[in-house]
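*Asks:* next comes the sequence, and after it the predicted model I'd like to discuss.
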Amino acid sequence: MRLKGKTAIVTGASRGIGRAMAYKMAMEGARVLVNYNKSRDEAIDLVHEIRNKGGYAIAFGADVRDRKMVREMVKVARVNLGKIDIVVNNAGVACYALFTDMTDDQWREVIDTHVTGTYNVLKEVLPYMVSEKAGCIINISSIWGISGAAMEVAYSAAKGAIIAMTKALAKELGPSGIRVNAIAPGIIKTDMLNDFSDDELKEICLNIPAKRLGNPDDVANLAVYLASDQARYITGQILTVDGGYL
């Protein structure tokens, strides 16, 4: 129970990596707000699963691009969970397209969800963390934010911005007792890979030293560690979970 007595907000937590992180944090004792945008049923199912296992969670629908919705989400978290100890900025979208074919709307959706969404959440949460002189922020980036990926220029740019934000905020917030780290997952088996055929996925695995795709639990295990007191001297780090891909 490494997170017993702590509270957490996990954005984009209804599916994939976000779901795994919210579930594992709850199983480690944290009281969790499961944020979702469109996948309400999946979020409610996760809350029921957590409660059936003896944990505590609530669901809240909010598009992180909307500052007013984020503000209301944070208020609900404080009323229902108490002091906010952990924030995981995971909400995101992907866009597979040649840069020359990408529309302005596609660009804005990716950048606004990842970058502005993270900004909105932190602007609403940090005043409370600073006043408490404590807190843990985990931003979910990607290996493409480090190396870049063809056909994913907007996604790579957004995830690269998350890395820069993480490093800068860690320096700025360290004196206030707040740790800021980022996880850069590699190729993880989630809905974002649904457009790839089995043959394409097998070919991808040939280039991964671990010879397999990652799974959401691989990322969630690291998130729990970073959120725990075991990682109390770790901040400003970008940790890859990629099976050696980079």
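*Replies:* Great, that's in hand. Because the structure is a prediction, the values reported are computed rather than measured. Numbering: from 1, shown residues only.

*Asks:* okay, CA-based contacts and neighbour counts for the rest of this
*Replies:* Noted.

*Asks:* contact partners for residue 239?
*Replies:* Contacts here follow CA atoms under 8 Å, 6 or more residues apart in numbering; on that basis residue 239 touches 181-184.

*Asks:* before we move on, what SS does it have?
*Replies:* Per DSSP: H, G, I helix; E, B strand; the rest coil, the secondary structure class of residue 239 is strand.

*Asks:* what is the burial count for the closest residue to residue 42 other than its chain neighbours?
*Replies:* With CA to CA, 6 or more residues apart in numbering as the criterion, residue 42 has its nearest non-adjacent residue at 5.4 Å, and that residue is residue 14. Look at residue 14: counted by other CA atoms under 10 Å, it has 28 neighbours.

*Asks:* I'd guessed residue 14 sits against residue 36; true?
*Replies:* Yes: Residue 14 lies in contact with residue 36 (CA atoms under 8 Å); the separation is 5.7 Å.

*Asks:* where do the contact lists of the two overlap?
*Replies:* Residues touching both residue 14 and residue 36 (CA under 8 Å, 6+ apart) are residue 43.

*Asks:* does residue 124 sit in a helix, a strand or a coil?
*Replies:* helix.

*Asks:* contact partners for it?
*Replies:* 70-71, 74.

*Asks:* check which residues of stretch 132-145 are buried.
*Replies:* 134-145 (16 or more other CA atoms under 10 Å).

*Asks:* among these, which lie within strands?
*Replies:* The strands, defined by DSSP state E, take in 135-140 from the buried residues of stretch 132-145.

*Asks:* okay but residue 113 is in contact with residue 67, surely?
*Replies:* No: at 11.5 Å, residue 113 does not count as touching residue 67 under the criterion of CA under 8 Å.

*Asks:* relative to residue 48, how far out is residue 28?
*Replies:* 16 Å (CA to CA, to the nearest Å).

*Asks:* ends of stretch 87-96, what's the gap?
*Replies:* Stretch 87-96: ends 28 Å apart by CA to CA.

*Asks:* contacts for it, please.
*Replies:* 8-13, 17-18, 64, 106, 109-110, 113-114, 117-118, 121, 136-140, 151-152, 154-155, 192.

*Asks:* just the buried ones from the residues you listed?
*Replies:* Looks like these have 8-13, 17-18, 64, 106, 109-110, 113-114, 117-118, 121, 136-140, 151-152, 154-155 buried, using 16+ other CA under 10 Å.

*Asks:* got another one to weigh against that:
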Amino acid sequence: MTTDATFNPRRFQNRVALVTGGSRGIGRACCLRLAQEGARVAVSYRSGKADAAETLRQIEALGGSGMIVQSDVSVEAEVDRMVSEVEAQLGDIELLVNNSGTFIYQSHEELDLAAWQQMLDVNLTGTFLVTWRVKPGMLKRQFGRIVNLSSLSGLQPRPKSIAYAVSKAGVISFTQSIATAWARDNIRVNAIAPGLIETEILSTVNQEDLEKIIEATPIPRMGTPEEVAAIVTFLLAEESNFTTGQTMVLSGGRCMLP
């Protein structure tokens, strides 16, 4: 994994971080970056145990420490068990990256209630459940840093991924509301809205559509998980201590907010 000028091996020393969906892609990149900068990292996964174990192996190869923990973030009982296991093994969770997500690329003719419900259950309700489970401890300690993974789809119309876009727009609204509610309790909450990132989530998108999007991007390429992880760690760190309730866009210029 490459690093940049903001890399600080002591930035998260003695902090405990939970990364949902940490077994691969953006989640894995976040786990590795946090571990490199001193955090003890809990790698949450739903079904990819081997991938999660590989993430932990890479963390340990970097000299870091952590654990893997299984959970379906859309199920309250599983979220409760996950957080309890992390607290018992690593300590109080101070840094949270809500990265678990699912994506379906389909037209409105194909979209049905089951797909709609799946998008909302994992992407939006899952973000809520994990956040609500760590909330009491963060409020008690008067410290917490949360980054929620939204998407460029939450900011722009997406006729071929309607349910996904709605769920990610909900993540942005959720971020803004809880950031306002908890700002005086020293809990900062921000979101990231990536555009095209080189991950397996794009496997359902046809190559022709991907090429059209890249061609329309001012920086004409896809982003990398490591580029997302760099912004995640910035938002978790004290360098961004006056930043809360924001959604940072990483899209190569495809979306430019005022």
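*Replies:* That came through fine. All of these numbers come straight from a predicted model, not from anything done at the bench.

*Asks:* overlay the chains and give the TM-score.
*Replies:* Between these two chains, after superposing, the TM-score reads 0.97 (TM-score structural alignment, normalised by the length of structure 1); 246 aligned residues with a CA RMSD of 1.1 Å.

*Asks:* next secondary structure element downstream of the host helix or strand of residue 22 of structure 1?
*Replies:* Residue 22 of structure 1 belongs to helix 16-27 when assigned by DSSP states H and E. Going down the chain from helix 16-27 of structure 1, the next helix or strand is strand 31-36, by DSSP H and E.

*Asks:* the longest helix seen in structure 1 aligns to what range in structure 2?
*Replies:* Taking DSSP state H as the criterion, structure 1 has its longest helix at helix 153-173. Alignment of helix 153-173 of structure 1 against structure 2: residues 162-182, by TM-score structural alignment.

*Asks:* one more: stretch 182-194 of structure 1?
*Replies:* Under TM-score structural alignment, the match for stretch 182-194 of structure 1 is residues 191-203.

*Asks:* for stretch 16-31 of structure 1, same thing?
*Replies:* Going by TM-score structural alignment, stretch 16-31 of structure 1 sits over residues 25-40 in structure 2.

*Asks:* check the offset of the matching stretch from the chain's centre.
*Replies:* 11 Å (CA atoms, centre = their mean, to the nearest Å).

*Asks:* now do the same for residue 115 of structure 1: its match in structure 2.
*Replies:* With TM-score structural alignment as the criterion, residue 115 of structure 1 matches residue 124.

*Asks:* residues near its match, how many?
*Replies:* Residue 124 of structure 2: 27 neighbours (other CA under 10 Å).

*Asks:* secondary structure class for the residue located most distally from the centre of structure 2?
*Replies:* Computed with CA atoms, centre = their mean, the residue of structure 2 farthest from its C-alpha average is residue 109, at 29.5 Å. Put simply, residue 109 of structure 2 is coil when judged by three-state DSSP.

*Asks:* contact partners of stretch 205-222 of structure 1?
*Replies:* 16-18, 20-21, 24, 183, 185-190, 241-245.

*Asks:* same thing but 7 Å
*Replies:* With CA atoms under 7 Å, 6 or more residues apart in numbering as the test, stretch 205-222 of structure 1 has contacts from 16-17, 20-21, 24, 185, 187-189, 241-245.

*Asks:* ok, of these, which come out buried?
*Replies:* 16-17, 20-21, 24, 185, 187-189, 241-243, 245.

*Asks:* pull the most distant pair out of those.
*Replies:* By the measure CA to CA, 24 and 245 form the most distant pair in those, at 24.9 Å.

*Asks:* from residue 133 of structure 2, how far out is residue 173 of structure 2?
*Replies:* Taking CA to CA, one finds residue 173 of structure 2 at 19 Å from residue 133 of structure 2.

*Asks:* what is the aligned counterpart of residue 84 of structure 2 in structure 1?
*Replies:* Residue correspondence to structure 1 (TM-score structural alignment): residue 84 of structure 2 is matched to residue 75.

*Asks:* could you point out the helix or strand that follows whatever helix or strand its match lives in?
*Replies:* Here residue 75 of structure 1, judged by DSSP H and E, is contained in helix 67-81. Going down the chain from helix 67-81 of structure 1, the next helix or strand is strand 86-89, by DSSP H and E.

*Asks:* read off where that following strand ends up in structure 2.
*Replies:* With TM-score structural alignment as the criterion, strand 86-89 of structure 1 aligns to 95-98.

*Asks:* how big's the offset between that stretch and structure 1?
*Replies:* Compared with structure 1 after the fit, stretch 95-98 of structure 2 shows a mean deviation of 0.6 Å (mean CA distance after the TM-score superposition for structure 1).

*Asks:* residue closest to the middle of structure 2?
*Replies:* residue 99 (2.6 Å).

*Asks:* how much space between that residue and residue 64 of structure 2?
*Replies:* Distance of residue 99 of structure 2 to residue 64 of structure 2, given as CA to CA: 20 Å.

*Asks:* for residue 87 of structure 2, same thing?
*Replies:* In terms of CA to CA, residue 87 of structure 2 sits 18 Å off from residue 64 of structure 2.

*Asks:* right, and residue 125 of structure 2 touches residue 75 too?
*Replies:* No: Residue 125 of structure 2 is not in contact with residue 75 according to CA atoms under 7 Å; the separation is 8.9 Å.

*Asks:* between those two, which is the more surrounded one?
*Replies:* residue 125 (20 against 15).

*Asks:* chain neighbours aside, what residue packs nearest to the more buried one?
*Replies:* Nearest non-adjacent residue to residue 125 of structure 2 (CA to CA, 6+ apart): residue 74, at 6.1 Å.

*Asks:* okay, now the alignment partner in structure 1 of that neighbour: neighbour count?
*Replies:* Per TM-score structural alignment, the equivalent position to residue 74 of structure 2 in structure 1 is residue 65. Neighbours of residue 65 of structure 1 under the rule other CA under 10 Å: 21.
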